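**Q** Build the 3D model from these lines:
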Amino acid sequence: MDEAYRRAHKGWYPIELLALAGEVTSSNHETDSGPKYRGYAAAGIPVHVLIHRQDGKAYAFSDPVPGDGPATAHYATKVEVELGRPLPLPAPYPLLDTSVLLAD
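**A** Take a look at the predicted model:
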């Protein structure tokens, strides 16, 4: 996809192009770790990385299970680390250095 495609489609790309979605929780932790998580799984996004500031943790979810739709979609695999520790991601991705996410 090129810049002309991006402009023509106002920044929207086919879901098939997404291999990983990353998210840092906002002030609305419930939305970030609930409906968005289920939406990514229902869409079949292979890997979802969530940096959960309130919990002080980083999560890597993989192996999406669509369920019967967004209400029941989930990920079969979850890896969790404390912020500051490296987060293992599924192949072909390298370890994610979460130490840069710690507050000074």
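**Q** alpha carbons only for contacts and neighbour counts from here, please
**A** Will do.
**Q** State the distance from residue 76 to residue 22.
**A** 17 Å (C-alpha to C-alpha, to the nearest Å).
**Q** now the other sequence, so there's something to compare against:
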Amino acid sequence: MKAQNEYVLSKQILRSGTSIGANVEEAMAGFSKRDFIHKMSISSKEARETKYWLRLIQHSQIVDVEISSMLAQVEELIRILTSIVKTSQDSIQN
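**A** Take a look at the predicted model:
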């Protein structure tokens, strides 16, 4: 059962983790500022989901992998994406 759990979690991380970059790429080609913000917001949400899956792996201890550095990287990515979204929202409100 352990291998099954590892597969499920790794699949979820792959899906949410790759979605971050895909949505950033889509945001860069956005048709409008609102489209850009929407796609960057999705990227931020996907980063948060990736953080969730990493924490789940860390706490479940079903794999022997050091997760701390990955969590630190995704935290930084969340901060960057959140800042981009907030700055972009402020620019269309002013």
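**Q** I'd like the TM-score for the two structures, please.
**A** Between these two chains, after superposing, the TM-score reads 0.28 (TM-score structural alignment, normalised by the length of structure 2); 43 aligned residues with a C-alpha RMSD of 4.0 Å.
**Q** Which residue comes closest to residue 48 of structure 2 once chain neighbours are left out?
**A** residue 78 (6.8 Å; C-alpha to C-alpha, 6 or more residues apart in numbering).
**Q** and the one you found, what does it touch?
**A** 44, 47, 48 (C-alpha atoms under 8 Å, 6 or more residues apart in numbering).
**Q** The last one sits in which helix or strand?
**A** It stands for residue 48 of structure 2. helix 33-60 (DSSP states H and E).
**Q** For burial, what's the neighbour tally of residue 4 of structure 1?
**A** Residue 4 of structure 1 is flanked by 9 other residues according to other C-alpha atoms under 10 Å.
**Q** can I assume it sits in a helix?
**A** Yes. Judged by DSSP: H, G, I helix; E, B strand; the rest coil, residue 4 of structure 1 forms part of a helix.
**Q** which ones are touching it?
**A** Neighbours of residue 4 of structure 1 in contact, by C-alpha under 8 Å, 6+ apart: none.
**Q** Need the nearest residue in space to residue 41 of structure 1, chain neighbours excluded.
**A** That would be residue 64: by C-alpha to C-alpha, 6+ apart, it lies 4.8 Å from residue 41 of structure 1.
**Q** could you say which helix or strand contains that neighbour?
**A** Counting by DSSP H and E, residue 64 of structure 1 is found in strand 57-65.
**Q** That's all I had, so thanks and see you.
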